[in-house]
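# Generate coordinates for the sequence data below:
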Amino acid sequence: MADNYILTPEGKQQLEEELHYLETEKRAEVGERIKVAREFGDISENSEYDDAKNEQGMLEARIAEITRILGEATVVATPKRSNSVHIGSTVTVDMGGRERVFTIVGAAEADSHAGKISNESPVGAALLAHKKGDEIETTGPTGRVIKMKIVNIEH
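Got it, this is the predicted structure:
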């Protein structure tokens, strides 16, 4: 991932909420699991203790990652009066008779299952700065040519 993160205001808020949850509720929950597992006795052969310690390690790594992202991020607000695609825009494209809707976001908040694609992805990068009606061609990650026509842009 890039060293300079780009976030939408919504993405920043989601990360702040996740960080708060992890630092308060989740940390306390994992701490309690470790405490209970210690009470089982010998921790050298205690799988519950090992599982809880592994979860604690992953939790602390995610907290550190979110803290780093929030500390280095540039928050980008989408211009409200723009005819072209920017980070934060929701774009409807026609891909050969099949419409798809994408929201262009920074890499730190990309989630393809939710329709949020990175501005650094082949499709996201190709859409940036284009207008409604533009026909775009780009090469996807598999090397296949992707043809799109912008049907609608929302900010």
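
# From now on I want contacts and neighbour counts done on CA atoms only, so please keep to that.
Will do.

# So in the protein, which strand runs the longest?
Assignment by DSSP state E gives strand 145-154 as the longest strand of the chain.

# which helices and strands sit right next to it?
Packed against strand 145-154 by the contact rule (3 or more C-alpha pairs under 8 Å, 6 or more residues apart in numbering; DSSP states H and E) you find strand 90-94, strand 135-139.

# any chance of those in a markdown table, with distance to Glu48 and mean neighbour count too?
Listed next are the helices and strands packed on strand 145-154 as a markdown table, based on distance: least, C-alpha to C-alpha, whole Å; neighbours: other C-alpha atoms under 10 Å:
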| stretch | distance to Glu48 | mean neighbour count |
| --- | --- | --- |
| strand 90-94 | 45 | 21 |
| strand 135-139 | 47 | 15 |
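
# Following up with a second sequence; could you model it the same way so I can compare the two?
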Amino acid sequence: MNKVPLTVAGANKLRAELEELKSVVRPRIIQAISDARAHGDLKENAEYHAAREQQSFAEGRIAEIESKLSNANIIDVTKADANGKVIFGATVKIEDLDSGKEVTYQIVGEDEANIKEGRISVGSPIARALIGKEVEDVVTVKAPGGNIEYEIIAVDYI
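Got it, this is the predicted structure:
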């Protein structure tokens, strides 16, 4: 299986979620199942079925996170020798040359992407256009509404 790029912060977030699921959520669900069993007939016990459904969801999420972490290529951008180039994990400030609007994005793995928080997937059209470029370079992004030109204003490795 291919290694999936993941930032250090993204890996830490997944590890924290995994720890929460294993140490807090799983024991709480086990207790809920035990309590529901004590109520008698399991066929007509809605609490039991709800708890089993929660258990199924939690165990599935635990397996998913463990798989993601085992297949992750964790990249620490602060230790990268990028020489001013845009690389995975970099935070890039760009300006739309038509509107003059400036935006800042961090290029992250697919699982970490969240446009509201300024994190875009390394596979997105904007990120693909930016990778390997430097400050003052102009990149053209093919968008559904037509091509958009951006100038790279700053690149940070934080």
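
# coming back round to it: export the helices and strands packed on strand 145-154 of the first structure to a markdown table and append columns for distance to Ile6 of the first structure.
A markdown table is the format used below for these (distance: least, C-alpha to C-alpha, whole Å):
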| stretch | distance to Ile6 of the first structure |
| --- | --- |
| strand 90-94 | 16 |
| strand 135-139 | 22 |
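
# Indicate which one of these is closest to Ala64 of the first structure.
strand 90-94 (29.9 Å; C-alpha to C-alpha).

# In the second structure, what range does whichever helix or strand comes after the closest one match?
Per DSSP states H and E, the first helix or strand lying C-terminal to strand 90-94 of the first structure is strand 99-105. Strand 99-105 of the first structure corresponds to residues 102-108 in the second structure, going by TM-score structural alignment.

# what sits against the closest residue in space to Tyr105 of the second structure that isn't next to it in sequence?
Distances taken as C-alpha to C-alpha, 6 or more residues apart in numbering place Gly118 nearest to Tyr105 of the second structure, at 4.8 Å, with adjacent residues excluded. Gly118 of the second structure is in contact with 104-106, counting by C-alpha atoms under 8 Å, 6 or more residues apart in numbering.

# Counterpart of Gly118 of the second structure over in the first structure?
For Gly118 of the second structure, the residue aligned by TM-score structural alignment is Gly115.

# Glu99 of the first structure contacts Val91, correct?
No: between Glu99 of the first structure and Val91 no contact is recorded; they are 10.2 Å apart, counting by C-alpha atoms under 8 Å.

# returning to what we had before: just checking the distance from the match of strand 99-105 of the first structure to the centre of its chain.
14 Å (C-alpha atoms, centre = their mean, to the nearest Å).
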